[in-house]
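>>> no FASTA, just this:
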């Protein structure tokens, strides 16, 4: 029915109901401040429309056109609300900029339509003209911005994808930050639900043939699926056992199952990762067929017949079959690696360790499967018993690969006291020491930085401080010394007794710093350590050169305990002639001599 045949009062009543409905719905869109502002403005417009209903509305062409325009814009706003109110929370985050821009545009358009309606009914709205003018001006000039925290998370994610940062550590960080930004607990069950919803968003984009969107969402899903929290550990174990059962029919000497012919891309000649099917049934790697068509070719790459329809669709059953084939090969290699490690033959063990590293590089699920199969415990045991330099170094590197960015594996290595064999490696040659210190540092980290619980456990190891000080002072690799110092400084923060242990191991600087700058109780404790140490002339001279004498002279004027300890320390230090001169230069002759 033509708009001019409908009574203007009816149009106004319908529009008012639509505004109220949209305003209420907009309040419920998940954590979107822009929708809440839109809702508030719509409720304000409701008051204007009700005022028009109470007065005799000017039934002019201009008024009808203004109402029609306002109705169209409100419908657009309602469509936006319906579009985003039940979307996956991860999807809302990655689309935050786009969503905010859409809401801003429709809010401004509603403001323009309200201004036109106001002009067409100046006399009727005279009583609330200031309110209407303020509202339409505010709406036309509105500027929405996405949450800064969400923008930062998205920008970090986007940059990481551009830089092809697909490692598990980055995946863990991004999943943790995204979950926090949208209010989802970082628990496997919750994350699985969110990722399932996110995958539905990708499937819907595919049905709309939005290729760029599909590709972008696939990248995000692939990255986040690598994270620890995205995997239910019981399901991981169940999947591994199923694959292990499937390879039992293969001879123990086999390490590779040849791919089936349908797995091979007819364009590239390699096993496909993302198989897609053409209308003819020919299957190709997605990237390969896109390049094929982009280069101007309009034929089927296998049959060479001209294609009238160049569309394609993902072949999920084939993709799953290829993934299963790959996983079976992973299991064969894990089984082979285990046999080589248990053989006791050093060349075989080195081969197994290389194989394990390759597996983890190829797919991070192998970090879990290697742990489940018990290979980690085996190589930790070999680390403690082997005297082969190359085997030790490669085990340390492999262990770092196993635990890097993987909270569960770190926990298991720590629980198995893996560092009982790692810490002594700090005293070996530079290549082994470097691998050991890097592994140790990785074990002490979690997503937020230092894992204080693990640091405390390491601090309880009697030999830890000794070996770390050795790496710092005697090591020939600068990077290893820097890492050792970082670890030591954190252990000092956790337990002051570690400073005393470091001094007894030959590193005096932290002890001197604490005597110079520490609180009274700490200074007394450090001086007591100094008094109880057996020091040769070279150590005494070093302590003097490092500046320990002035603060000791200062403490000599303190309480009885501080005075006694500082004088005892000064007396011992003064047995070195160089220090006698330093004491004299500091004005302490009357106290010591």
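Sure, I can see it. Just so we're clear, the structure is a prediction, and the values are computed from it rather than from any experiment. Residues are numbered from 1 along each chain as shown.
>>> drop to CA atoms for contacts and neighbour counts, all remaining ones
OK.
>>> any idea which helix or strand carries residue 361?
Following DSSP states H and E, one finds residue 361 within helix 346-362.
>>> From the contact counts, what lies against whichever helix or strand comes after that helix?
Once the chain leaves helix 346-362, the next helix or strand it forms, by DSSP H and E, is helix 365-372. Packing partners of helix 365-372 (3 or more Cα pairs under 8 Å, 6 or more residues apart in numbering; DSSP states H and E): helix 233-246, helix 346-362, helix 407-415.
>>> quick one: helix 365-372 to helix 407-415, angle?
30 degrees (axes from the mean of the first three to the mean of the last three Cα atoms, to 10 degrees).
>>> Give me the distance between whichever helix or strand comes after helix 365-372 and the centre of its chain.
Later in the chain than helix 365-372, the nearest helix or strand by DSSP H and E is helix 375-385. Its chain's C-alpha centre and that of helix 375-385 lie 30 Å apart, by Cα atoms, centre = their mean, to the nearest Å.
>>> Strands of the stretch 251-400 of the chain, residue ranges please.
For the stretch 251-400 of the chain, applying DSSP state E, counting those that start in this stretch gives strands covering 275-278, 283-285, 312-314.
>>> just the helices in the stretch 1-150 of the chain please.
For the stretch 1-150 of the chain, the helices defined by DSSP state H, counting those that start in this stretch occupy 8-26, 33-54, 61-84, 89-94, 96-120, 129-140, 148-162.
>>> re the thing from before, let me know which of the helices and strands packed on helix 365-372 is the nearest to residue 178.
Ranking these by proximity to residue 178 (Cα to Cα) places helix 407-415 first, at 17.9 Å.
>>> hold the first one in mind and look at this next one:
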């Protein structure tokens, strides 16, 4: 920091210095957020500065005028903040490449500034300032964080620096190395790979180096010059004209005849011109590999002077190596410049020999390829692609591929030669060997924008590539696929590529093509048959945005093809959700609602797309972004109103849409809104619709709306006629789903006398029972039909009405219910058990007393025994006894199944056998049926309600001493566990458990468990 600045700061009052420092900290933090490199490191540093400013701002400004130690700390902070600000400004405005190659220096400066600021903060006399403990703790924590922080250059930056150092060390002159390095730098800095942008950055980098030279910073200047020399070899940093000018000047100065090999260029061992000459301790020079081989074989005498050699001494002869390289380069330039006329010879053998020589030179060094380009060989090689000799064509394709590889300028040169692409494409259709070479060359060329823009328009190119996609050679197929990926100009070839199931390049046309091309693309997506894989890929690659925009296009035909394309893509749930996310819903509803602007067919297709979108909302996974099709009550009302305003085709789509939405995560809200909108009234009317499809979908939706309603929906809109209609649908099934839904509606009807009477009057028991009996014999009946039928029967088995129960028994349904306890689903078992439980509640009163025999009869007739549970004569049809129905064993078995709902209802049915006033008989029956052990196990179920039922059962069972002795020990621990629970909502069952423990003599009457 300047001495004058320091003196100036010392004259500023401490309170004002404090304010200036806070402002400087915030300004520097703001600048640090705008850097173009080391963003993460500067983000951390910026956070430290803001925290520092916040703490400084909280320091008391009173009575600090004479605190010299505070002023000293603030002055140091001022100095370091100024240094940090300059660093941040440099990293915001200077050339990105320059900043990248200096990233280690920047990181080091950041680290130094952070440590210095931390040190200055630690000098603030907190005790003298009487600051709060919170501020003191925050300051100490900040200092520790700053000292602990280690800034690092990014991994990719370190990789680039390592590559630069290696290139300089090895004097790497390969253009491909420089190109890779430059592209890696561009990638790391977010710079476009376009040549103009790269050249601009490189020119700015050279300006930075000139500034370094002006500052006479010799070490940095030397380093920057070496980096620039390495990067200058890249294509993007030097124009083709500049390269060509230098080459021609050099070639014209060499003459026309190659120079003979000088004697000292030749290795005395191999007698070949040396590549890596090294000098031995005898002063003689040999090819490194040759002399090392001699040493490895134990020969330590000099091959020329025959004197012992020091095998550890092998000095590179750099001067000789450079002379050999210059000799080779001179002769190669002369050779390349002189053999071109031989390629135009009529003698095929001479042409092949020349091509072979040229191919070897091109493959040897990148520099040779550059000279071949400078000598304008490309048009000659393109001309040879029309030669009759296949080997000549193949050699030409190979050389062109070598020239094009990793060189943007060469790709453009080849592309711009008249008829070049057409000639190469023509070779695609020839013999497989030549076809592969042509494909490889086209693939290499397609990495150039110029070539890509032209290639798609070459007649036959797309179709030939389409045929190669299915080639038996996997590499050929992969190359053809990659080439198609690279193409961007497709125009009339859209449908040909689509038939080849290759869409990625085509999708660009949906947003960037002409209006006609966009229409063709959308029409193709609408009409072509697609696998699920391609549908997902098409959406992932960005097809939706342009298609959704087309929905609002002024031209009706554009709307139509867009809707058809969306329809073709939307039947996959992932795609449907993505359409909702990207905003397709609004434009689709607009088309659906505007009658005057849409054709009937278009509106039907729109309704079909909306249906697909609604289905997609029902399959959302936990990790998926949650989406909703209808956002407001108005949306729901508006869409549902179309059910009454449209024809059957749109009606069925809308009904299906709402049915799907009722199954979505927000389904309960949708159902509630529809009930509030009196949707049930409309659906009741549609249950009598002439159109079977509309009727079936109305019944399905109607069933959904009755699942979680409060019963008022039925009371208001469902009358006797509706019930008769539903039963008619069940009795004459055309559609299994419709039958199941009609049964579902019946099962959801409130259990009031009036509605149950309507059901009985309409012969509901017979119709429902027929569903169960037919369901067991006819495999076409689905699970849902049986489940809903069993649930519907619960209306007629209530113990408050013996007449209804008898009608069920007389219909022979009790044995069917018992069978369903074994063969049904968990849901079926649950409701079968409910019906059996309700029937069993009447058994005690319906059981007939056992007649007593006279004295003589006792002598001659065996005594009659009554039902072990009810002590009377029981029959299935008359007393509905579950023992007589053989239901005991399956009910007990269900107690041990995993479904707690079925276990609970089975327990309810069994509990009807141990009535409170006389539980002994029933308890013995349960013991003989091995039901008591499963009941004890259910104490650990976790369901408070089920535990309570088990406890009530055990309280009655343990009234028998023999059962108490038999099962008391196994019940002890579960009972203690329940009695010791602390939750307030299970106080009642805790008390019940304690009472049973008293029964078992395991707890005193005055226990605190009560």
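Thanks, I have the structure now. Not measured: the values here are computed from a predicted model.
>>> quick revisit: can you put the helices of the stretch 1-150 of the first structure in CSV and add distance to residue 246 of the first structure and mean neighbour count?
Putting the helices of the stretch 1-150 of the first structure into CSV (distance: least, Cα to Cα, whole Å; neighbours: other Cα atoms under 10 Å) gives the following:
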stretch, distance to residue 246 of the first structure, mean neighbour count
helix 8-26, 52, 18
helix 33-54, 52, 19
helix 61-84, 44, 19
helix 89-94, 36, 21
helix 96-120, 45, 21
helix 129-140, 64, 17
helix 148-162, 35, 15
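>>> Just put those in TSV and tack on distance to residue 277 of the first structure.
Converted to TSV, the helices of the stretch 1-150 of the first structure look like this (distance: least, Cα to Cα, whole Å):
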stretch	distance to residue 277 of the first structure
helix 8-26	41
helix 33-54	41
helix 61-84	30
helix 89-94	27
helix 96-120	31
helix 129-140	48
helix 148-162	26
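>>> thinking again about what came up before, for the strands of the stretch 251-400 of the first structure, which one sits closest to residue 104 of the first structure?
Residue 104 of the first structure sits nearest to strand 312-314 of all the strands of the stretch 251-400 of the first structure, at 35.0 Å, using Cα to Cα.
>>> So which elements touch that closest one?
If you count contacts as 3+ Cα pairs under 8 Å, 6+ apart, strand 312-314 of the first structure packs onto strand 275-278.
>>> and the strand it packs on, what other elements does it pack with?
Judged by 3+ Cα pairs under 8 Å, 6+ apart, the packing partners of strand 275-278 of the first structure are strand 283-285, strand 312-314, helix 316-343.
>>> Just name the most buried of these.
Of these, the one with the most neighbours on average (mean count of other Cα atoms under 10 Å) is strand 283-285, at a mean of 27.
>>> Over which residues of the second structure does it lie when aligned?
Under TM-score structural alignment, strand 283-285 of the first structure has no counterpart anywhere in the second structure.
>>> From the chain's centre, how far out is that strand? Work that out for me.
32 Å.
>>> can I get the helices and strands packed on helix 365-372 of the first structure in a markdown table with mean neighbour count and distance to residue 26 of the first structure?
Listed next are these as a markdown table, based on neighbours: other Cα atoms under 10 Å; distance: least, Cα to Cα, whole Å:
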| stretch | mean neighbour count | distance to residue 26 of the first structure |
| --- | --- | --- |
| helix 233-246 | 14 | 39 |
| helix 346-362 | 18 | 45 |
| helix 407-415 | 17 | 40 |
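>>> wait, which of the helices and strands packed on strand 275-278 of the first structure is closest to residue 102 of the first structure?
strand 312-314 (29.7 Å).
>>> Among the helices and strands packed on strand 275-278 of the first structure, which comes closest to residue 151 of the first structure?
Going by Cα to Cα, the one of these nearest residue 151 of the first structure is strand 312-314, 31.0 Å.
>>> Grab the most central residue of the first structure for me.
In the first structure, the C-alpha closest to the average C-alpha coordinate belongs to residue 173, at a distance of 1.0 Å (Cα atoms, centre = their mean).
>>> List the contacts of stretch 316-331 of the second structure.
254, 257-259, 265, 274-279, 285 (Cα atoms under 8 Å, 6 or more residues apart in numbering).
>>> let's go with 6 Å and repeat that
Identification of contacts with stretch 316-331 of the second structure by Cα atoms under 6 Å, 6 or more residues apart in numbering yields 258, 277-278.
>>> Same check on stretch 462-480 of the first structure?
Stretch 462-480 of the first structure is contacted by residues 426, 434, 481, 484, 505 when judged by Cα under 6 Å, 6+ apart.
>>> can you check stretch 443-454 of the first structure too?
Here stretch 443-454 of the first structure has contacts from residue 410, using Cα under 6 Å, 6+ apart.
>>> With that, I have no additional questions.
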